[in-house]
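1. Here is a sequence together with a model predicted from it:
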Amino acid sequence: MALQRMLKFVTVGKETPEKRDATARAHDFNEIYREFAASKAAEQASRCSQCGVPYCQAHCPLGNNIPDWLRLTAEGRLQEAYEISQATNTFPEICGRICPQDRLCEGNCVIEQSGHGTVTIGAVEKYITDTAWDMGWVKPIQPAVERVETVGIIGAGPGGLAAADVLRRAGVQVTVYDRNDRAGGLLTYGIPGFKLEKDVVMSRIAQLEQGGVQFVLNCNVGTDISFDAIRGKHDAVLIATGVYKTRDLDGPGANASGIVAALDYLTASNRKSFGDEVPEFDSGALNAAGKRVVVIGGGDTAMDCVRTAIRQGATSVKCLYRRDRANMPGSQREVQNAEEEGVEFVWLAAPCGFAGEPVQSVRVQKMRLGAPDKTGRQSPELIEGADYDEPADLVIKALGFEPEDLPGQWATPALETTRWGTVKADFGTHATSLPGVFAVGDIVRGASLVVWAIRDGREAGTSILTWLTQPAQAAAE
């Protein structure tokens, strides 16, 4: 009986939630996709083929049980769909908004491969969880038994918060330390509101607080409190700091004013959305209004920057990327959204210098794609004599992020790192070289996706619970 509601991909076409008009949405920071209506969510969920081997689930870092919650949605059993969804995903309302589904679940949908158009998994996931919040199905954590053990988590981003959720559900006392004045990490300050409205993040943080997670904010480990002090206060520690050090540009004039880091730029914009005073924005240093903006990079952070600059009222916004469209790392859906909003992409182009103080132009080298590198991607090669100058009043560096020197900053040389500077941790247990210290997310992987940080945090939470029981077991023996 249940399957009669499914397998409708042959007769029902793919539909995504309606997008707000590009001209209108380019003037505000509200999310651009409208919500599915209940009937439309059920209809689109019914397109799922209920595969025997669900590739959507296999290609989800969290292993979300997607076919089951699609079937429950098609049957109108939304609360059960939410329970299945949140069983494997700490923040489904966030993943439904910002996961690159075109590269993960939807990109591997069987009916997409057969030419019928993918099931709109991300939009249905968002609909299920938004409904759960509206209906009051999302409850504060209530552990069955409180435990005496305490865990300190350094970093209130998705990895740290996912681990906090797992540990609190088991009754462990959890304290999260973060350098910012609000929890959430990049979810709060790095991702613009048009992709992830901030009340979505704040609601989840409030739910964790109501469940007993303690937050110590404006706390810079290594300055305000030592790492050793945190280890001394807790039975175990989780490092979930992320990577925030911006990769720098080379070439003459690279230190000119008007050349800014992507995260500084996005943070200033997000702080304004909270109503904070942001002197760097008000002075114009981190504000694109009335400026010719050039963003350098081709990842999702670059897409966030170009689309933010449009909304701030830039005169023009251009994105330089050294490879072509097919080889860029960012979401193709985000590129399309940016183009609709007025961003111009300049493919096969890389900066080699800057003129003016403050910056007035970028010297651009034209490139072509040559032989594949060790990753299989074609390497960009310089075309001699094809340089030109691109006028610019604001240049935003979105070249990726590198880890900070945590052993040096925290005076903890015994914390082992890799040759890339990331913390060395076991990929199964997430244990580091220090007893009782674990690490997750970008500080281990390098800059990656939010969904991978959530997976790491959930796994680490389980590993920490196992580790906490070992001393008690040893004493009993």
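-> On my side now, so go ahead. These figures come from a predicted structure and were not determined experimentally.

2. going forward, measure contacts and count neighbours with C-alpha atoms only.
-> Fine.

3. Could you pull out the strands in the stretch 1-150 of the chain for me?
-> 150-154 (DSSP state E, counting those that start in this stretch).

4. Repeat that for the stretch 251-400 of the chain.
-> Using DSSP E, counting those that start in this stretch, the strands found in the stretch 251-400 of the chain span residues 259-261, 292-296, 316-321, 344-347, 349-355, 361-372, 378-382, 388-391, 394-397.

5. To Gln473, which of those lies closest?
-> strand 259-261 (49.4 Å; C-alpha to C-alpha).

6. and that closest one, what other elements does it pack with?
-> strand 394-397 (3 or more C-alpha pairs under 8 Å, 6 or more residues apart in numbering; DSSP states H and E).

7. residues in contact with the strand it packs on?
-> Defining contact as C-alpha atoms under 8 Å, 6 or more residues apart in numbering, one finds that strand 394-397 is touched by 246-249, 258-262, 265, 288, 291-297, 305, 359.

8. so which of the strands of the stretch 251-400 of the chain gets nearest Ala472?
-> The closest approach between Ala472 and any of those, judged by C-alpha to C-alpha, belongs to strand 259-261 at 47.8 Å.

9. that older thread, format the strands of the stretch 251-400 of the chain as TSV; extra columns: distance to Ala170 and mean neighbour count.
-> Shown next, in TSV, are the strands of the stretch 251-400 of the chain (distance: least, C-alpha to C-alpha, whole Å; neighbours: other C-alpha atoms under 10 Å):
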stretch	distance to Ala170	mean neighbour count
strand 259-261	40	22
strand 292-296	45	26
strand 316-321	46	22
strand 344-347	49	18
strand 349-355	50	21
strand 361-372	48	18
strand 378-382	48	17
strand 388-391	56	16
strand 394-397	42	27
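
10. got another, please set it beside the one above:
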Amino acid sequence: MGKPTGFIEYKRQKTKEQPPLARIEHFGEYATRLSDKDLQTQGARCMDCGTPFCHMGIEIRGTAAGCPINNVIPEWNDLVYRGQWKEALDRLHLTNNFPEFTGRVCPAPCESSCVLGINEPAVAIKSIERSIIDKGFEEGWVMPRVPRTRTGKKVAIIGSGPAGLAAADELNQQGHSVTVYERDDRAGGLLMYGIPNMKLEKEVIERRIRLLQQEGIDFVYNTTVGVDITAEELRAQYDAVLLATGAQKQRELRIEGSEGNGVVLAMDYLTSVTKSYVRSNFEDGQAMNVEGKNVIIIGGGDTGADCVATAIRQNCKSVVQFGKHPKLPNARTEETMWPKDPSIFTFDYAYEEVDAKLGRDPREYCIQTEKIVSDTEGNIKELHTIYMEKILGEDGFHYFKELPGTEKVWPVDYVFVAIGFEGVERSLPERFGVELINNRVAATIKDYQTTVPGVFTAGDARRGQSLVVWAIREGREAAAAIHTFLAKEVVSL
């Protein structure tokens, strides 16, 4: 371990962030890393626990506990503390293909499971991880690794999100020839256009894509499998196919008035803004713009928070985010005891920004949207709600009870629907003839193979909407399964 008494002597430091009122003036990343000296101090806080729960990577009642890709965190914390940054980078890359992504957008279940976090602020694992990889690129330590030999086997990967990219990276390093098909004009999946630029600069993604290309991976853009190239053509040209398309079918709002002009799916809003910013710095006029408008976001999760942050940067008149659940507690409860995710109240970046500019936290809790009313031209003008109480029924299940007298009418110009994803878009799996279960492509983690031999799946397409770090894990494991499949084919020949 770094310093035996480090966890006693040093306090946790947050990543440096621009003040809220300054950062809402632009769409660039607002967080920067600490100095090398401060990061070494943060590395010293790691206790090198006998059982380091931070990298156990399991699920407890559906919630991640520890790092799903099993980053051996105490080792690179110690190396950073000792100033051995290149060695820390080598250790990090052994388990994580894209630490520059996870170091920015992962919610850090590793920190929730940090042993120090039982009674003190956890080790700043995420900040250290991001700093290791950023320093690696700055120092020129991250170089193309071109495989020395090729197996002669070809793999097609449909979807260039984190699962598809991780699988492509692994398979390419094993000597297989990999082609990634992407229906959009850039790689990255939701990382590229679904996550706002201020959380993840798109040059960070494109830098990694250039590296993967230099290592021998081919990317085919603006190509919809099933339209521009058929499933039959792909299966004929490649020895294996991986479906890594994500779970991009957004859940729609189905209430009275939800067909009005101004009711928009959250990911459509975020994508329009980010695409316009990346392609032309908004000069193309293609971004959905809420300047001077009253905005309501339905859905209390991270996607909704990203809509809040985007709207406040566009100088909206007002912004409110509705959630159906009660406000989270300020400390762990018996239901969220360590090492599970604590599920406690936090003041995310978006909420800090709205509070700084408009003087209030934009979140409303235990609120139900009853209907949306439009004007004679079909444009929405008001939204009707009622507050609720969450109660525990005699059967042990929680229910929501409406509270008469708490009805409210909200003026609104835009409603962004951020209530999650239903699963995969069905057209592609159906073209391959694979089985779907609960709107997911059916496959087990034993071999990630679908009901069609030679066709595999991984990431959100298989497990449903999840974290970037789970997608990377699935991509890595699917690649191992495909490699085994291809090796068996060689033996059978």
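-> Here it is on my side, so go on. For clarity, every value in this text was computed on a predicted model and none was experimentally measured.

11. need the strands of the stretch 251-400 of structure 1 in CSV with distance to Leu187 of structure 1, can you?
-> CSV is the format used below for the strands of the stretch 251-400 of structure 1 (distance: least, C-alpha to C-alpha, whole Å):
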stretch, distance to Leu187 of structure 1
strand 259-261, 18
strand 292-296, 21
strand 316-321, 23
strand 344-347, 26
strand 349-355, 29
strand 361-372, 31
strand 378-382, 32
strand 388-391, 32
strand 394-397, 20
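
12. At which residues are the helices of the stretch 151-300 of structure 1 located?
-> Under the criterion DSSP state H, counting those that start in this stretch, the stretch 151-300 of structure 1 contains helices at 158-169, 186-189, 198-210, 227-233, 262-273, 279-282, 300-311.

13. Based on its surroundings, how many neighbours for Arg254 of structure 2?
-> Here the number of neighbours of Arg254 of structure 2 (other C-alpha atoms under 10 Å) works out to 9.

14. Look up how far Gly423 of structure 2 lies from it.
-> Computed as C-alpha to C-alpha, to the nearest Å, the Arg254 of structure 2 to Gly423 of structure 2 distance reads 17 Å.

15. returning to that earlier point: mind checking which of the helices of the stretch 151-300 of structure 1 is nearest Ala41 of structure 1?
-> Smallest distance to Ala41 of structure 1 across the helices of the stretch 151-300 of structure 1 (C-alpha to C-alpha): 20.1 Å, for helix 198-210.

16. Pull up the aligned stretch in structure 2 for the closest one.
-> Using TM-score structural alignment, the residues of structure 2 aligned to helix 198-210 of structure 1 are 202-214.

17. in that stretch, what's buried?
-> Buried residues in stretch 202-214 of structure 2, counted by 16 or more other C-alpha atoms under 10 Å: 202, 205, 208-209, 211-212.

18. same check, this time on stretch 89-98 of structure 2
-> Of all the residues in stretch 89-98 of structure 2, those buried under the rule 16+ other C-alpha under 10 Å are 89-92, 95-98.

19. Restricted to helices, list those.
-> 89-92 (DSSP state H).

20. Closest one of the residues you listed to Ile132 of structure 2?
-> Using C-alpha to C-alpha, these come closest to Ile132 of structure 2 at Leu89, 5.8 Å.

21. That closest one matches what in structure 1?
-> So, by TM-score structural alignment, Leu89 of structure 2 is matched to Tyr82.

22. ok, its match - contacts?
-> 69, 128-129, 132.
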